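Trainee: All I have is the shape, not the residue letters:
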C-alpha cells in the first residue's frame, strides 16, 4: 500500500493536516510543511524531513512525470541535501530517499504509486488554490499536468486493480458483491481518485465503495 499526505508545519513542532488549513500568512513558496510518503507502512518521507511544501510537491509532480516518460525521476528537496529517486526496475518501482546520512528504500507497484501521487497531489493543489487564491493562475498548470499528460495516460491504460492496493481492491470487490453489481468505469475512476494514497481501514474502504454503488442505482 502507498500512502501520501500533506501537512502544514505549525509555529511549534506540531503539524496540521493540509486539508484542515483555512489560511496561511506569508508567501506560498516559503510555507513550511511536510509530505509523508510510505510504502507498505515503511516511511520514505516523513515529518522529520519537512521543507517548503509547495515547491516540494511541484518537484514530486515533475519527478513522476519524468518517470512515466523515461523510467526514472528524481528531485532534490528545496532547502536541504535530500534526494528522492524513482527508478523502474523489473516491472516494479524502486523508491529511494538519500542524503544527510539517511537512506530509506522500498519497492512499490509503479501504477499504484503513480495513482497515489496523482490523486493526493491533485487534492493538495486544489486545496492550495483555496488557501492561496492569489496564486491560482500559477497552480492551474500544475493541476493540468497531474490531471492529464503522461501520468494520466499511464494510470488510465492500466487495469484498475493495479491502481490501488490489494486491500483497496478487495474492498471494492466486496462492495460490488454486496450490492449485486459492478461499478462502471466512471464510478470506479472517481472512487480510485478518492481512496488512492489514503490510509483507510477495510471497513472505511468498503463503505465508500458501497456509497458509490448505491448512488448509481
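Mentor: Cool, got the structure. Every value quoted in this text rests on a predicted model; they were computed, and no experiment measured them.
Trainee: contacts, neighbours, all on C-alpha from now
Mentor: OK.
Trainee: could you say which helix or strand contains residue 145?
Mentor: Per DSSP states H and E, residue 145 falls inside helix 136-147.
Trainee: list the buried ones in that helix?
Mentor: By neighbour count with 16 or more other C-alpha atoms under 10 Å, helix 136-147 contains the buried residues 139, 142-143, 145-147.
Trainee: Please compare the first structure with the one that follows:
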C-alpha cells in the first residue's frame, strides 16, 4: 500500500543540513488553514516542499528529498506519460542532479530507480502510477485557494486528470 503526501516548506525555516530537517518546518497541502498561515512566506514561482512517498514500510521519498515541489509534480506526471507511451520514463529533480527512472517490468510491475540513494524498487505499476498522479491532482487542487493562485496550475491539474483517466483505462483492460 502506498502513501503519498505533499508538504510546503515555511520559508522562515532554512534548511542548511539534510540531517537536521524538522517535519514541523513543513505544512501538508491539505491543511488549508495551515497554508493560509504560511502563505505570505511562499514564493508562488518556486515552492520549496517535499513529497513523502512510502510503499508499505519502504520510504521512497523523504524530507531529505525536498525541492521545488510544483516543478517536481509536473516532471513526475510528464515521466508517467512517457511510461505510458514508451514503457519507460525519467526525470531529474528540479534543483538537484538526481535522476528518477521508471521502467515497466511486465507482470504489472514497474522498476523505479532513485539515483541519489542508488535504490531500485520493484512496485505494482498501476498502484504506483495512480498514487503519484492522484498526489499531483491533490497538490494542485489543494494549493490553489489558500495561496490565491486563481487557477495558475489549471493546465497541470487538467493534464494530471487526463493522465489518471488514461492509467485507469490502460490497466482496466
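Mentor: Structure received. Keep in mind the model is a prediction, meaning the values are calculated, not measured.
Trainee: relative to helix 136-147, how tilted is the longest helix along structure 1?
Mentor: As assigned by DSSP state H, the longest helix anywhere in structure 1 is helix 110-131. Angle, helix 110-131 of structure 1 to helix 136-147, by axes from the mean of the first three to the mean of the last three C-alpha atoms, to 10 degrees: 160 degrees.
Trainee: the strands in structure 2, which residues?
Mentor: Secondary structure of structure 2 by DSSP state E: the strands cover 2-9, 26-28, 48-55, 58-61, 67-68, 88-92, 99-106, 109-114, 119-124.
Trainee: helices or strands up against the fifth one?
Mentor: Other helices and strands packing on strand 67-68 of structure 2, by 3 or more C-alpha pairs under 8 Å, 6 or more residues apart in numbering; DSSP states H and E, are strand 48-55.
Trainee: how about residue 143 of structure 1, what's its match in structure 2?
Mentor: Mapped onto structure 2 by TM-score structural alignment, residue 143 of structure 1 lines up with residue 157.
Trainee: Report how many residues lie close to residue 50 of structure 2.
Mentor: 25 (other C-alpha atoms under 10 Å).
Trainee: which one is it nearest to, not counting chain neighbours?
Mentor: Excluding its sequence neighbours, the residue lying closest to residue 50 of structure 2 (C-alpha to C-alpha, 6 or more residues apart in numbering) is residue 66, at 4.4 Å.
Trainee: Aligned to the one you found, what sits in structure 1?
Mentor: Under TM-score structural alignment, residue 66 of structure 2 pairs with residue 50 in structure 1.
Trainee: how about that match, what does it touch?
Mentor: Neighbour list for residue 50 of structure 1: 9, 32-35 [criterion: C-alpha atoms under 8 Å, 6 or more residues apart in numbering].
Trainee: Still touching in structure 2? Go through those.
Mentor: Mapped onto structure 2 and checked by both residues aligned by TM-score structural alignment, their matches' C-alpha atoms under 8 Å, the contacts of residue 50 of structure 1 keep the contacts 32-35.
Trainee: hang on, residue 9 of structure 2 packs against residue 22?
Mentor: No: contact between residue 9 of structure 2 and residue 22 fails when scored by C-alpha atoms under 8 Å: they sit 10.2 Å apart.
Trainee: So between the two, which is more surrounded?
Mentor: With neighbours defined as other C-alpha under 10 Å, residue 9 of structure 2 and residue 22 compare such that residue 9 has more, 26 against 11.
Trainee: what do we get in structure 1 for that one?
Mentor: So, by TM-score structural alignment, residue 9 of structure 2 is matched to residue 9.
Trainee: Do I have it right that its match meets residue 35?
Mentor: No: look at residue 9 of structure 1 against residue 35 with C-alpha under 8 Å: they stay out of range, at 10.5 Å.
Trainee: and the gap between residue 116 of structure 2 and residue 80 of structure 2?
Mentor: Per C-alpha to C-alpha, to the nearest Å, residue 116 of structure 2 is found 20 Å from residue 80 of structure 2.
Trainee: between these two, which one's more packed in?
Mentor: With neighbours defined as other C-alpha under 10 Å, residue 116 of structure 2 and residue 80 compare such that residue 80 has more, 27 against 13.
Trainee: who's in contact with the more buried one?
Mentor: Applying C-alpha under 8 Å, 6+ apart, the residues near residue 80 of structure 2 are 89, 102, 129.
Trainee: And residue 151 of structure 2, by the same measure?
Mentor: Residue 151 of structure 2 neighbours (C-alpha under 8 Å, 6+ apart): residue 144.
Trainee: Tell me which residue lies nearest the centroid of structure 1.
Mentor: residue 117 (2.7 Å; C-alpha atoms, centre = their mean).
Trainee: Identify the residue of structure 2 aligned to that residue.
Mentor: Per TM-score structural alignment, residue 117 of structure 1 is aligned with residue 132.
Trainee: Do I have it right that its match meets residue 4?
Mentor: Yes: if you go by C-alpha under 8 Å, residue 132 of structure 2 and residue 4 touch, sitting 7.4 Å apart.
Trainee: Run a quick neighbour tally on residue 81 of structure 2.
Mentor: Neighbour tally, residue 81 of structure 2, other C-alpha under 10 Å: 21.
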